[in-house]
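>>> Kindly generate the corresponding structure for this input.
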Amino acid sequence: MRVTVCAVGRLRKGPEKVLIDDYLDRFDKTGRGLGLGPVTMREVEDKKGGGMAAEAALLSKAIPEGAAICCLDERGKLMTSPDFADQLGKWRDQGRADVALVIGGADGLDPALRDRADMALSFGKMVWPHMLARVMLSEQLYRAASILSGSPYHRV
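All right, here's what the predicted structure looks like:
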């Protein structure tokens, strides 16, 4: 199952990019034998300033056709890492070819895009800058692959 991270904004060189690249590389290596990956990052920018609706249109174009859609949203479901791993495994086992993990811009996600999602995931009640959300998502993808592979990376 291919994984696409669709995000508003461009990731520039810096510590966040180093972390994201490291975790996504680990995910690709661990997930390959599990039928997970590779991960593709699709970044969009609304250069015309059209707000959430314009960002949603760009994000929608970045989402692979037929993908399970998981939006990151503060109002989403709080999950444990094993629960997130189980959800990825379920989508894979259901024969989903793609999953899209969607991260909005500074104002969040357009409600119409959130409503289309198969799932909304929250990293807690606090709002996170989208670059840190990408780091946390990348780490959780690697952790999920580690859990599914039986690796000792995740400790309870």
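>>> C-alpha only now, for contacts and for neighbours.
Noted.
>>> how far out from the middle of the chain is the longest helix seen in the chain?
Using DSSP state H to define each element, the chain has its longest helix at helix 130-149. Centroid separation for helix 130-149 versus its chain: 8 Å, with CA atoms, centre = their mean, to the nearest Å.
>>> Equivalent analysis for stretch 96-106, please.
Going by CA atoms, centre = their mean, where stretch 96-106 is centred and where its chain is centred differ by 5 Å.
>>> try stretch 118-128
For stretch 118-128, the distance to the chain centre is 11 Å (CA atoms, centre = their mean).
>>> Which residues in it does the neighbour count mark as buried?
Of the residues in stretch 118-128, 119-123 count as buried by neighbour count, 16 or more other CA atoms under 10 Å.
>>> So which of those belong to strands?
Among the buried residues of stretch 118-128, the ones falling in strands (DSSP state E) are 119-122.
>>> export those residues to TSV and tack on distance to Ala85?
Below are those laid out as TSV (distance: CA to CA, whole Å):
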residue	distance to Ala85
Met119	14
Ala120	15
Leu121	13
Ser122	15
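>>> List of residues touching stretch 114-124?
68-79 (CA atoms under 8 Å, 6 or more residues apart in numbering).
>>> let's see this one next to it:
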Amino acid sequence: MQLHIIARGKIGRGAEAELVSRYETRMRGTLVLTELPETGGRIPAPPSPHVDVVLDERGTSLPSTGLADRLRVWRDDGVREARFWIGAADGHDEERRASADLLLAFGKATWPHLMLRAMLAEQLYRAEAILAGHPYHREG
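Okay, here's the model as predicted:
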């Protein structure tokens, strides 16, 4: 299953971009990042079936193992792509939120968008490691 981060704004260069790139490389093609302008922009239609995960501070906060479990269920159900949407400074419109298969929060804090991309990429890598039984993720 392809994991696709779709984010508003450009990450440019810097520590955050370096972290995202590091996880893209580690995930060997299963992680894709698409950057959209602050408003507008289009991406190709998703493959069928797919799921949309909208990052939103009012969403559900999952532990790393909970995210891995969701990915496992989707993968085993034949989902071809999980799209993770990171909004612009004002967040997502109600239509995007309402159509989401999952509203996901990284806690109650509001995170800078560039940092959130790196955090999400790391969590997706961690979820893959959990599912593969890799020692990257340690309980306890």
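>>> Got a TM-score for the two of them?
After superposition, the two chains reach a TM-score (TM-score structural alignment, normalised by the length of structure 2) of 0.92; 138 aligned residues with a CA RMSD of 1.5 Å.
>>> ok, back up a step: comparing the longest helix of structure 1 with structure 2, how large is the average distance?
Superposed on structure 2, helix 130-149 of structure 1 shows a mean distance of 0.5 Å to its aligned residues (mean CA distance after the TM-score superposition for structure 1).
>>> what's that helix aligned against in structure 2?
Residues 113-132 of structure 2 are where helix 130-149 of structure 1 aligns, taking TM-score structural alignment as the criterion.
>>> Can you classify the aligned partner of Asp52 of structure 2 in structure 1 by secondary structure?
Using TM-score structural alignment as the criterion, Asp52 of structure 2 maps onto Ile69 of structure 1. Three-state assignment for Ile69 of structure 1 (DSSP: H, G, I helix; E, B strand; the rest coil): strand.
>>> that older thread, and the contacts of stretch 114-124 of structure 1, which of them are buried?
Judged by 16+ other CA under 10 Å, buried ones among the contacts of stretch 114-124 of structure 1: 68-74, 76.
>>> Looking at these, spot the one nearest Ala112 of structure 1.
When those are compared for distance to Ala112 of structure 1 (CA to CA), Cys71 wins out at 11.5 Å.
>>> Hmm, Gly105 and the closest one touching each other?
No. Counting by CA atoms under 8 Å, Cys71 of structure 1 does not reach Gly105; the two are 11.9 Å apart.
>>> Which residue of structure 1 sits opposite Ala7 of structure 2 in the alignment?
Aligned partner of Ala7 of structure 2 by TM-score structural alignment: Ala7.
>>> Just the element for that match, please.
Following DSSP states H and E, one finds Ala7 of structure 1 within strand 2-8.
>>> need the next SSE after that strand, C-terminal direction.
helix 15-32.
>>> Output the contacting helices and strands for that next one.
The contact analysis (3 or more CA pairs under 8 Å, 6 or more residues apart in numbering; DSSP states H and E) places helix 15-32 of structure 1 against strand 39-44, helix 130-149.
>>> if we go to 6 Å?
Helices and strands touching helix 15-32 of structure 1, as assessed by 3 or more CA pairs under 6 Å, 6 or more residues apart in numbering; DSSP states H and E, comprise helix 130-149.
>>> and the residue nearest in space to the middle of structure 2, what does it touch?
The residue lying closest to the centre of structure 2 (CA atoms, centre = their mean) is Phe84, at 3.8 Å. Taking CA atoms under 6 Å, 6 or more residues apart in numbering, we find Phe84 of structure 2 in contact with 4-6, 53-54.
>>> swap the cut-off to 7 Å and go again
4-6, 52-55 (CA atoms under 7 Å, 6 or more residues apart in numbering).
>>> any idea what it aligns with in structure 1?
Using TM-score structural alignment, Phe84 of structure 2 pairs with Leu101 in structure 1.
>>> Mind telling me what element that match is part of?
strand 98-103.
>>> okay, the angle between that strand and helix 130-149?
On the basis of axes from the mean of the first three to the mean of the last three CA atoms, to 10 degrees, strand 98-103 of structure 1 is oriented at 150 degrees to helix 130-149.
>>> what's the mean deviation for strand 98-103 of structure 1 versus structure 2?
Counting by mean CA distance after the TM-score superposition for structure 1, strand 98-103 of structure 1 comes out at 0.5 Å.
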